[in-house]
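*Asks:* No sequence on hand, only this structure:
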């Protein structure tokens, strides 16, 4: 009989594909008396499934909600649990859900059924507005410290979810939450309690550090593996955010390596491997733990270990190479994810002799894995190209085969970018790689990739020994592809016509014929491009300016200035392109790779760190890794964009018309806090014979109007080098005016240095500032301004005039320029000195301070420190005025020792000896 009943119930549950109308009709059983618990449970289950994929309007939800609350009268435990589940799902859709609060609180009472209480606690948190949680504070506090793990976990999880909206109330429960950590040893409640306690204290780093220390002093206080794993993660965050805590946190992480739970030991090993300051000595024990995990039959454990080793191989390949034997055994693992990570790890740690064997093993299972893992393999192959450029034929053959395989856009894009990197980094591979890309675009389904390859052919094709063989592939795209690809093909053809014209006139004539055929294209973009390039090809001077010019405008700054020009609609004056900074085309090309570098995420810094530590890295790989300049160049563009508006404003002021164009404009520096009554910031505009201080002033006092606002400057030590010209005050400044500017102009008295290392012609020091004005009070009732005011002044912070104000950051190919400035090859000057920066607490701090002090551009990603102990900073800039005017490069080698600070060796090279002395003197 029982079996038949069970079968009948299953038949009803299997038919869950119900619509809203059916549910509403059947909901009448909730009003029956007596209530049928079994039928009500089945209907609630159907409703719960329906709510997962669909939603009701508020009226329907409210009616259902109050129908369901009638089931609180029934004492059936299973029915009551279903009621709580559906009530939580409807709580966000129904109105007046607080009406069920009294029924739920009855089940929270300590004398109620143990089965009811956890569900009631969760449901109360769902239906209660966070602002009302204080009314139920007593219930939650008692539940948090309850002896039952289920009740305690329910209260902790509920508190965790409502903490963002009711943080002030829940922060007062920290004592009860801490007690829950020891009330239920080894239960999941410890995990929930630790998560809530961290949320309460996460803004206080000292409190988090004390929490970790207190929980580790007593071995029996925390025994749940989930809680211990979370504690390891919190420790990892702490040690990475504050290197000074490494001495206290690192021993804890090493002690967790011996934990009997595999989950905790693997998490501790992962934390040490991801620590920024880890050295091979620190990594020996966690790598041994991971190596042991590779041989276990537990698949999740193997996956966690190999993934951690794969990530570590980016930064410490030699350390991971000790596990190569175990990793090779995982290549044939039945789990394709583990096999993929094993292959990519071996690619990062293997030697040149093993490349061919690894490439064969990769090819055997590429068709069996998903696109996500294919992208990982391709990225690993690209990294291998940088290590062993002589093995490019085997790797290029693998990549070309990957282009012919089935795959999505992300996979094909990764392959194309890898081949492009090989072309840029390994010159011998250019013709073979271009041939493979030409074959790829013959049958490419992705428009973006076709355009990318066509652009590359236009850039690289004309410089090959046989450029004509690529023209056929390009023109095929004009005939066969869509309008976007046709337009890109026209641009690529034109580059062959201009860049090969001087060496092969027949190529130029052929390109003219092909472009002439494009003049009849159905798409206007294709026709316009063809017409434009026909005009360029016929004019050698125009072709030289457009296709051979090595510099072009900064796109970001140009776009912003054009938007400003069109917005203001002041068309009486023509657009002034002279104020747009020009950048090398090489730098523009690097900026196009920012998106791809963003996809690689943290691998940027890791790859740079790995590059610095590899003695066998070739010059090709160094050039390829210069793509890390993209973030720096982007930052420079942002600075130029910010300075553009101020530059445009100052050049339009008649008093500065004779000064010429500004040589350098600094970013704004705040001299007051944002909350003060008068907010002041300053920008410095450097001209060939003058320096202008532009003070941005904002009045935040509605009851006051300021007249004659100006700044009186005290020159201090630089008084003998500067002569005041004039001050341009602000006539009237009210709150409604927002931010307005007052100017102070100075002339340089001595423009020449004596060559003995002093800063003559380059005054530096702190200049005091006093804001002076006449205050007129405003009648709050009538809004009238008093005629008579009183003189007032407001002291603001000093402004620093430093060497960085005379330096303009410039991008160069550092290795080539550095070698060209070598004393062995030319008459350039070099200056070398050593310093001890005892006040610096880390290499990153020293790097940021040095870059800001000198005002130069950090190249090769050297502004990001990848090691806690050694770092090399590469800087480039140009002195923009005076006797030291000219290009300057600097290399700073830094070593950090705990307690002693940073030891710095500085090398400066420039065509001018005084330039070297000026830069070195700024560091001293």
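*Replies:* Yep, it's here. Note that the coordinates shown come from a computational prediction; the quantities given were computed from them, not determined experimentally.
*Asks:* contacts and neighbour counts: CA atoms only from here.
*Replies:* OK.
*Asks:* Give me the buried positions along stretch 305-321.
*Replies:* 305-317, 319-321 (16 or more other CA atoms under 10 Å).
*Asks:* now swap in stretch 409-418 and tell me
*Replies:* Quick answer for stretch 409-418 (16+ other CA under 10 Å): 411-418.
*Asks:* Restricted to helices, list the residues you listed.
*Replies:* Among the buried residues of stretch 409-418, DSSP state H puts 411-418 in helices.
*Asks:* Pick the one among these closest to residue 683.
*Replies:* residue 417 (41.4 Å; CA to CA).
*Asks:* coming back round to it: from the buried residues of stretch 305-321, which land in helices?
*Replies:* 305-312, 317, 319-320.
*Asks:* Just send the residues you listed back as TSV, with distance to residue 470 too.
*Replies:* Below are these laid out as TSV (distance: CA to CA, whole Å):
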residue	distance to residue 470
305	47
306	43
307	42
308	44
309	43
310	39
311	40
312	42
317	40
319	45
320	43
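*Asks:* Pick out whichever of these sits closest to residue 886.
*Replies:* residue 317 (41.2 Å).
*Asks:* How many residues are close by the closest residue to that closest one other than its chain neighbours?
*Replies:* Closest residue in space to residue 317, ignoring its immediate chain neighbours: residue 349 at 5.0 Å, by CA to CA, 6 or more residues apart in numbering. Residues lying near residue 349 (other CA atoms under 10 Å) number 21.
*Asks:* Just confirm residue 349 contacts residue 315, I think it does.
*Replies:* No. Contact criterion CA atoms under 8 Å: residue 349 and residue 315 do not qualify, at 10.3 Å.
*Asks:* And the closest residue to residue 299 other than its chain neighbours, how far from residue 742?
*Replies:* Sequence neighbours aside, residue 335 is the residue nearest to residue 299 in space, at 8.0 Å (criterion: CA to CA, 6+ apart). Residue 335 is 69 Å from residue 742, where distance means CA to CA, to the nearest Å.
*Asks:* next one: residue 256
*Replies:* Counting by CA to CA - residue 256 and residue 742 are separated by 61 Å.
*Asks:* Residue 112 too?
*Replies:* 73 Å.
*Asks:* do the same with residue 775
*Replies:* Residue 775 sits 17 Å away from residue 742, taking CA to CA as the criterion.
*Asks:* Below is structure B, check it against A:
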């Protein structure tokens, strides 16, 4: 065959997947009804169906049902390839089609037949269409399949059992003996799947799981995959346990470092490295990973370098001994390994070696993907905080990276690193702002340009020569898209509001912007011009300098509720929670594949659930949702957590309940509260049924007392319900009469911090404090129980709901912050703490527009 004929033949093979159409395939599927069946043609049609479904094509219920039943006609053929494709199609179509249960008899026949290839595939297909009632009919066959001599059949049965354990755990528990027997199988996959089944069945019984892991750790499992799974369970149990059993589990994990299988050795090292508590085996794990770094296999080098990179984020000293081996990996042909080696050395290296390592980064940066480039950027960002005096080198490297090619996520990571350098290092501020100004001249990402303009507006006016940034900002008004132009107008206005010497020039620029084609740009220019012309310091501060940005999702909901309820009072936008910047934890591990989930606030998370409360739209916008608090111990049969939702005049207590008893069904579940004096109980939304392992909520709506001081206190709470025995398999009541029962809960406390949205002091906090000098003030001195001033300061911040960033000072600690009370009254807080003669004394001052709110803050401490 010549080259031309070969190319045409390849094109012909691919052509069956080109221009596939759902309607045409449904027509072709009718061919399955013909007699006799021609396997070759049917295989082509089934292949196209599976391909189309895997491409994301959506079928209607009727279309899927028609195609499903057409496919079942092919059971009359004995062709092995065709039969296996039939099983695949059944699995793909069963979630969309109706009456799929009708194919059970054919699958059961194949499952118990003599053809092993049919049996394994039939079991997997049966798993997709079976329900709890059908499983009882095939239970005997499943038990036989689990211990079958053919490993493919046994594995298929075990994997199907693992899927069923989530929906019908009590039925699957009856198959545990067979699964335990399969753990000792010579086949690696059968042993692995069997262990997964047994561990899943015991996941709610900690003692039983510990016994299983301890027993198997002394046995000689042949399967490296099963051993890896055993190590994962042992590490999890050892992390949670502080008893002697944890020591034996740690000994088992450390012994696996000497296993002959590389997979097991790495799993053990990985488990020891990722434990939150420090262990003696950490040094042994590092030694193993160090050997991996010198391996001839690229996979082992990558595994070793990647795990050491994660460890360096938590325990840099533990990785310091690997410096020589990691330096050898910088020239590794696998550039991913080289990247991890450099980032680890940057995290663990001394100050003297930083410049040398930084110079090597540009050499391989162009050869790696954006994901690994982001890892490098994150390493440099951590170094900016660790070695502030090296800011010149860091800013230069980051600016060079910013000018190179890359996607939005990569450029955003670099911009974040430069912005953090601006905020944390005063010496680097001007240099980094200049780099950001140069970048936005050629920035192709509007969202990133808007972000940088916002930073320039916040940090630029504080620079020694703020006028130098005006040109770059105004260029955006001339050259960029509408969104960027609007952001530039806001930035220019901040310069005029903060620096009076620039105000005349800013007024001229804003006047020019009032002629812009974009209405958003024009409106902003007119708006800011009017505020600046008023020369009112309070107005300029509230609407240009320190403008809270309300959460858009909650703002939309609050406005809809306001319009539906048509209240007499004007809408108060200050009552809508603001957008909070996500705080990055310092102990964050290095992640190679970044997958950012959308960040939503607690208020957004619970917004839909609260709609079941009658009349909630009349309560006004939600002010704050507090963190959930456990009202029961973790191992109890009923688990209850309380979430407090704060409104201006009301509070909703949401009790999240979980029933862990599979043989019990709870009906008419509600909460009995011992109310605090002054609170008015309005209504309760009980839970009709609380089934096994499915969380549901109870809501109690109360009205706050008129006096803020009376809001502080705690509610006694009791869970009341009717307990009904039920079938553990189906979850249905067994017909017996239920009996009333109660379950005592921990008290629900309403604290001062629940009613405030607090924040740390901003840069102009001193000016705000002085402006509030004429407001109501409450001041008192307290003796605190803590003896260490640092511990006392953190405890006070937690009690008042302030972040740790509100703390400053060394010998004399100072807390500066502010916030908003649920009624809309602003408040400023200043506390000074000092240790003397083994005791900590605190002077707390609060200023607010309402004297009772300032007094409330002090009463909460007292």
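*Replies:* Arrived safely, thanks for sending. Because the structure is predicted, anything quoted here is derived from the model rather than measured.
*Asks:* quick revisit: out of the buried residues of stretch 409-418 of structure 1, who's nearest residue 747 of structure 1?
*Replies:* residue 417 (52.0 Å).
*Asks:* Please enumerate the strands of the stretch 501-650 of structure 1.
*Replies:* For the stretch 501-650 of structure 1, strands defined by DSSP state E, counting those that start in this stretch occupy the ranges 551-553, 582-584.
*Asks:* And the contacts of the last one?
*Replies:* The one in question is strand 582-584 of structure 1. Residues from elsewhere that reach strand 582-584 of structure 1 (CA atoms under 8 Å, 6 or more residues apart in numbering): 550-554, 811.
*Asks:* could you flag which of those are buried?
*Replies:* Here, 16+ other CA under 10 Å leaves 551-554, 811 buried among those.
*Asks:* circling back: look at residue 112 and residue 742 of structure 1 and report which has more neighbours.
*Replies:* Ranked by neighbour count (other CA under 10 Å), residue 112 of structure 1 and residue 742 place residue 742 first, with 19 against 12.
*Asks:* and the residue mapped onto residue 143 of structure 2 from structure 1, how many residues sit next to it?
*Replies:* Aligning on TM-score structural alignment places residue 143 of structure 2 opposite residue 141 in structure 1. Neighbours of residue 141 of structure 1 under the rule other CA under 10 Å: 21.
*Asks:* Look up the closest residue to residue 141 of structure 1, ignoring the ones flanking it.
*Replies:* residue 176 (6.5 Å).
*Asks:* In contact with that neighbour, which residues?
*Replies:* Counting by CA under 8 Å, 6+ apart, residue 176 of structure 1 has contacts 141, 144-145.
*Asks:* What helix or strand is residue 744 of structure 1 located in?
*Replies:* strand 739-748 (DSSP states H and E).
*Asks:* Please list the residues outside that strand that contact it.
*Replies:* Taking CA under 8 Å, 6+ apart as the rule, strand 739-748 of structure 1 contacts 689-699, 709-711, 721-730, 733, 761.
*Asks:* Can you point out the buried residues in it?
*Replies:* Here strand 739-748 of structure 1 shows 739-748 as buried, counting by 16+ other CA under 10 Å.
*Asks:* before we move on, the earlier item: surely the match of residue 143 of structure 2 touches residue 173?
*Replies:* Yes. Residue 141 of structure 1 is within contact range of residue 173, at 7.0 Å (criterion: CA under 8 Å).
*Asks:* Which single one of the contacts of strand 582-584 of structure 1 is nearest to residue 7 of structure 1?
*Replies:* residue 554 (73.9 Å).
*Asks:* Can you classify residue 330 of structure 2 by secondary structure?
*Replies:* helix (DSSP: H, G, I helix; E, B strand; the rest coil).
*Asks:* Identify the spatial nearest neighbour of it, chain neighbours not counted.
*Replies:* Among residues not flanking residue 330 of structure 2 along the chain, residue 338 sits closest, at 4.4 Å (CA to CA, 6+ apart).
*Asks:* so that neighbour touches residue 331, yeah?
*Replies:* Yes. Under the criterion of CA under 8 Å, residue 338 of structure 2 makes contact with residue 331 at 6.4 Å.
*Asks:* neighbour-wise, which of the two wins?
*Replies:* A direct count of neighbours by other CA under 10 Å for residue 338 of structure 2 and residue 331 places residue 338 higher, at 24 against 16.
*Asks:* how many other residues sit next to residue 347 of structure 1?
*Replies:* 28.
*Asks:* Give me the neighbour count for residue 92 of structure 1.
*Replies:* Burial of residue 92 of structure 1 is recorded as 13 neighbouring residues (other CA under 10 Å).
*Asks:* In structure 1, where's the longest helix?
*Replies:* From DSSP H, the single longest helix across structure 1 is helix 629-651.
*Asks:* Beyond that one, next helix or strand please.
*Replies:* strand 664-665.
*Asks:* Now do the helix or strand just after that next one: everything it contacts.
*Replies:* Using DSSP H and E, the helix or strand that directly follows strand 664-665 of structure 1 along the chain is strand 669-670. The contact list for strand 669-670 of structure 1 (CA under 8 Å, 6+ apart) reads 680-683.
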